[in-house]
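Engineer: Okay, here's the prediction I keep looking at, along with the sequence it came from:
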Amino acid sequence: MVQAIRPTGVENLLGEEELIVSKTDLKGRITYANDIFLRMAKYSWKELMGAPHSMIRHPEMPRCVFKLLWDTLQTKQEIFAYVVNLAKDGSHYWVFAHVTPTFDERGNIIGYHSNRRKPDSAPVERIKPIYKALCEEEARHPNAKDGMRASFDTMVGLLKQQNVGYDEFVLSL
């Protein structure tokens, strides 16, 4: 049985010019990870290959953001998001992610590609309280699915209140 990794509160920072790259299959299982991903996540190539990309999901990262990500990708669109990831040793690192579907010659989605870079600190500080509120909403519900739906509705309400789409919201932070 795999033990849950406990966050330590230690933050690792990507270098200004570094880029994390990964690819997954249709189910989100890792099929490629560059050396920077291995170093930041603190997993070996062998541990990552075939593993679900969600293995690096930090508990302070709202599940509803990943629902939005998957919903967007399945419409053949790209998405940008601020994400906090959890490394194998319990440390964490923030990224500004750009995730795109990968297509075959007939336009069918055959996988996903993600580039992540070091985010500016100001947008991260603005997103932290929003993510905290979304995680709190998720935790208020008896099961993860209900919590994720409720936090997703909260996020959609926030976007409507600000009269912006998700991409515009993220890029305005």
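Structural biologist: Sure thing, it's come through.

Engineer: Please make it C-alpha for all contacts and neighbour counts, starting now.
Structural biologist: Noted.

Engineer: Spell out the residue ranges of the strands in the protein.
Structural biologist: With DSSP state E as the criterion, the chain has strands at 19-24, 30-33, 79-86, 92-103, 109-117.

Engineer: Pasting the second one now:
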Amino acid sequence: MSRTDKHGIIEFANDYFVEISGYTKEELIGQPHSLIRHPDMPRIVFKVMWERIQNGKDILALVKNLAKDVRYYWVFTTFEPDRDLDSGEIFGYKAFRKAAPKDVVEIIEALYKELLEAEKEGGMEASFAHLQAFLHAKDPSLEFQDIMENIHKFY
């Protein structure tokens, strides 16, 4: 588990996060959460996640992170807004992680590769269009969150 301020700067990291990231708590605290972002992750996934949590909604995503020693690891991550109890204002975010099974990674990794290619060719707009086409081919009302929740249910 990690906790950030509303700008994504890490304020807390539990022992599990420290262990899997390979960083010490001291190295993590004060750094942007993007420190562990793997370059194979499409930016559109983070854009969708940020939009959702900034609107006060939780989101679950399968994320490929980069450890300090350059190895990578896949985790299901639930991101939750942290709110002031009195005002309801969002002051930060929490991220809860659990290891992702290899077969799930294989399913999502193919989609993420396509999104990354679209992003390289046409920017975030192209990546977003590809994501929307993928989702709407299954069901016109489907959102990214729906896919993640359905996959997560079975694992």
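Structural biologist: Arrived safely, thanks for sending. Since the model is a prediction, treat every value here as computed from it, not as a measurement.

Engineer: thinking again about what came up before, columns distance to Leu68 of structure 1 on top of the strands of structure 1, output as a markdown table?
Structural biologist: Output for these, formatted as a markdown table (distance: least, Cα to Cα, whole Å):
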| stretch | distance to Leu68 of structure 1 |
| --- | --- |
| strand 19-24 | 17 |
| strand 30-33 | 19 |
| strand 79-86 | 9 |
| strand 92-103 | 12 |
| strand 109-117 | 15 |
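
Engineer: Tell me which of those strands sits nearest to Val170 of structure 1.
Structural biologist: Smallest distance to Val170 of structure 1 across the strands of structure 1 (Cα to Cα): 6.5 Å, for strand 79-86.

Engineer: Grab the most central residue of structure 1 for me.
Structural biologist: In structure 1, the residue lying closest to the centroid (Cα atoms, centre = their mean) is Val83, at 4.5 Å.

Engineer: Look up how far Glu26 of structure 2 lies from the counterpart of that residue in structure 2.
Structural biologist: Using TM-score structural alignment, the partner of Val83 of structure 1 in structure 2 is Val63. Relative to Glu26 of structure 2, Val63 of structure 2 is positioned 23 Å away (Cα to Cα, to the nearest Å).

Engineer: what's the answer for Pro101 of structure 2, then?
Structural biologist: 30 Å.

Engineer: What of Glu121 of structure 2?
Structural biologist: For Glu121 of structure 2, the distance to Glu26 of structure 2 - Cα to Cα - is 38 Å.

Engineer: Setting aside sequence neighbours, what's the nearest residue to Phe103 of structure 1?
Structural biologist: Residue nearest to Phe103 of structure 1 in three dimensions, not counting chain neighbours: Ile109, with 4.5 Å by Cα to Cα, 6 or more residues apart in numbering.

Engineer: Any idea how many residues pack against the one you found?
Structural biologist: Ile109 of structure 1 has 18 neighbouring residues, counting by other Cα atoms under 10 Å.

Engineer: Pretty sure it sits against Gln77.
Structural biologist: No - the criterion here is Cα atoms under 8 Å, and Ile109 of structure 1 misses it with Gln77 at 10.6 Å.

Engineer: Understood, closing this out.
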